[in-house]
Structures are given as C-alpha cells and as structure tokens.
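Visitor: Model the structure of this input:
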Amino acid sequence: MARLGANAPPPPAPLGEQADSILVSKAERRMVLLREGRELASYPIVMGANWDRGHKLREGDERTPEGTYVIDWRNSGSVAHLSLHISYPNAEDRARAKAAGADPGGNIMIHGLPNGWGALGSLHLLHDWTNGCIGVSNDQMDEIWSRVPNGTPITIAPLPAP
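Guide: Down below sits the predicted model:
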C-alpha cells in the first residue's frame, strides 16, 4: 500500500503564468496548459491501462474519462505526489452508469508518481500505470500544481474515430 504523502506544495505561479484551461490529447498522450489560447507548457502523460478503449464507463474499468470537466480540488497529502481532482463523474456520466447498472467511479486526478517512487522520473512513461488518472513525473506535477488553480476547465479529447 502506498503511503500518504506530506508533500509540501509549491506556491502559486504569477497570474500571467497560470493556466486558464487544460487540454489532454489521448491521441498525442500529452497534456497542454493554456492561457488565453496560448500554450504555456506541455507534458507527456500516462493514463489508465485501458485509456484507448473510450470514455470511462464504470469503477474499475481503468479507462480515462473523455469530455470537459473542471479541476475542483487539490490534495497535497495523497498517495501520489500531489494531486488535482478532475470533476468526473458529471451528471451525464452518472446517468450513463446508472442506466448500465454500474457505479461510475470517481477520484480521477492529475498526479505525480506514487509516494516513494519519484526516482523513476520519466521511466514512468514506459507503462500506463494509473487506474484512469493522468500521471506525470513529480517535477512536472510541482509545476502543474503551481500553474493550475481550482476552477480551471480541463478537456480530455478522445482518440479520433477509426
């Protein structure tokens, strides 16, 4: 079991360096922080083990959701190095899961590596290891934490149709 973190979060970046939106491209396996439509920063990402099988449908499916959500809270004491919560499931996600007789799941985050595993650095990109979250290195998570305020919209774009 991963230990809970006591990660001292970095301070907020100056306002002009903070994102006003986030775009995640599943096709490019990349997350881009934007301000007024201009790219501030871009990060390679990992996702859930079944990220390429479409939108998250239920708890435990290891899919990364698709659509537009909001960063609605943050956790400096998580089992991973810092985490920003994505507002999945929304009302549509809950209704879809209910119609299928399933629990939609939750706790979808942008986060760093599990506590104690930070030395892996970019090696974490070799395998999709989250349960549906968006994973980055710890150094990248420090930067993202400081540049993404609560309330920032995040769009997770699906793979193009075949």
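
Visitor: Could you use CA atoms for every contact and neighbour count after this?
Guide: Fine.

Visitor: Name the nearest residue to the residue nearest the centre of the chain, ignoring sequence neighbours.
Guide: In the chain, the centroid-proximal residue (Cα atoms, centre = their mean) is residue 110; its distance is 2.7 Å. Nearest in space to residue 110, with sequence neighbours left out and distances taken as Cα to Cα, 6 or more residues apart in numbering, is residue 134 at 4.7 Å.

Visitor: Second input sequence below; structure requested for side-by-side comparison:
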Amino acid sequence: MFRADRRHFSMMMLAALAGCSSKPAPAPRPQFKTYSGPPVTQVVVNKGQRRMHLVSNRSVLKSYDVGLGNQPAGHKQFEGDGKTPEGLYFIDRFNPRSRYHLSVGVSYPNEHDRAYAAAFMREPGGDIFIHGRGPEGNKFAPKNRDWTAGCIAVTDEEIEEVFAMLQPGVPIMIYA
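Guide: Take a look at the predicted model:
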C-alpha cells in the first residue's frame, strides 16, 4: 500500500512538472536598447552649455544635459587634472559592464595630447568616456553636476539611448 501511494504521488508530481514546462517561457528581456533611426554622424558637446547633441548630417536627433570633469574649465592636459578634453576625437569603444551603467569610449588622448604631456614629462591621462551614473555617480551627481574625472556623464536611462545610437568611428567634437 505504501509503495502504491508513493508511485501515485510520483506520477502526480511528474504530471505537475510536465504541466509547468508546457507553459511558454516568458520572452527574454533585451539587455540593450536598439536603435533603427538615421545614423549618428557626429556628436557635439558644448562644455559651457553642458549639452551634448547627437547629430545626423545637419539634424539634431537627440540632446542631453551633461556633467563634466570636476574641473570643467579648460582642455584636459594631464592625468588627474579633472578636466574634460576639448577638440576632435572619435568614438572608439563600448563598455557594457561599466561601473557607470554603460559607457562609450572617446579616443583621448590623441598624438597631440601625448606630445604635449610628454613635453612636461607628464602622462596625458585616458579612459575618457560618455557614461551613465551607476550607483557611484548617483551619490555625487545630485550634489555636484560636474563630478567625473574628465568624462561626460548623462543619466543611466540616457546612456542606454546613446549606447544604442552610436557606432565606432563617429567623430565627437568637444567645444569649450
């Protein structure tokens, strides 16, 4: 009798499990946003206005308020100076595992930046990104708009759009 009850229980459990597996699984959430609009042909950052524009030919597709390096005035010259670069650079890498949610690399330093820093026997710095806030940035951004070490910061929601819209090689012009 005990063996029959156990067998009956086992059969009920198998039927219940089979019922669970026959339900369609929920669709997986996409990890990243997608973009299917006009291509971004240039990124324009105006440091004085704290604005970044994603441009397709002559049309502005999206604009964002940005935070800059913690020493926003002037062009980045040396590692640790807290300044955001100025001039023409290019989008050169994407980091989906950034500690600032997502990040898009800017090609600083270029040859001119390296030569200038070398003339002073200093390092030019690097790792300049457009990035979100992430947990760390959310602590600083509400108190101080310019909180990065030289990067260009937007909200986490906005970096998801930027990450989807940009491609490697897109020029980024950063104006004072």
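
Visitor: Got a TM-score for the two of them?
Guide: Their TM-score after superposition, calculated using TM-score structural alignment, normalised by the length of structure 1, is reported as 0.84; 145 aligned residues with a Cα RMSD of 1.7 Å.

Visitor: ok so, going back, right, and the residue nearest to residue 110 of structure 1 touches residue 48 too?
Guide: Yes: counting by Cα atoms under 8 Å, residue 48 is a contact partner of residue 134 of structure 1 at 7.5 Å.

Visitor: The counterpart of residue 157 of structure 1 in structure 2 - how many residues pack around it?
Guide: Mapped onto structure 2 by TM-score structural alignment, residue 157 of structure 1 lines up with residue 175. For residue 175 of structure 2, the neighbour count with other Cα atoms under 10 Å is 16.

Visitor: what's the matching residue for the residue nearest to residue 110 of structure 1 over in structure 2?
Guide: By TM-score structural alignment, residue 134 of structure 1 lines up with residue 152.

Visitor: Look up how far residue 2 of structure 2 lies from its match.
Guide: 70 Å (Cα to Cα, to the nearest Å).

Visitor: Then residue 100 of structure 2?
Guide: 60 Å.

Visitor: These two: which is more packed in?
Guide: It is residue 100, of residue 100 of structure 2 and residue 2, that has more neighbours when counted by other Cα under 10 Å, with 23 against 7.

Visitor: Now the aligned partner of that one in structure 1. Nearest residue, chain neighbours left out?
Guide: When structure 1 is aligned by TM-score structural alignment, the residue opposite residue 100 of structure 2 is residue 80. Spatially, and ignoring its direct neighbours in sequence, residue 80 of structure 1 is nearest to residue 114 (3.9 Å; Cα to Cα, 6+ apart).

Visitor: how about the helices in structure 2?
Guide: Taking DSSP state H as the criterion, structure 2 carries its helices at 2-22, 111-119, 134-140, 156-165.

Visitor: Map residue 62 of structure 1 across to structure 2 for me.
Guide: So, by TM-score structural alignment, residue 62 of structure 1 is matched to residue 82.

Visitor: Also residue 41 of structure 1?
Guide: Match for residue 41 of structure 1 (TM-score structural alignment): residue 62.

Visitor: Show the contacting residues for its match.
Guide: 53, 54, 55 (Cα atoms under 8 Å, 6 or more residues apart in numbering).

Visitor: quick check, nearest of those residues to residue 142 of structure 2?
Guide: Of all the contacts of residue 62 of structure 2, residue 53 has the smallest distance to residue 142 of structure 2: 22.0 Å, by Cα to Cα.

Visitor: That closest one: how many residues sit nearby?
Guide: 19.

Visitor: and what of residue 59 of structure 1?
Guide: Neighbours of residue 59 of structure 1 using other Cα under 10 Å come to 16.

Visitor: For residue 106 of structure 1, see how far away it is.
Guide: 7 Å.

Visitor: Kindly report the same for residue 93 of structure 1.
Guide: Residue 93 of structure 1 is 10 Å from residue 106 of structure 1, by Cα to Cα.

Visitor: that older thread, what's near enough to touch the match of residue 62 of structure 1?
Guide: 69, 70, 71, 72, 76, 148, 149, 150.

Visitor: what's the counterpart of residue 71 of structure 2 in structure 1?
Guide: Using TM-score structural alignment, residue 71 of structure 2 lines up with residue 50 in structure 1.
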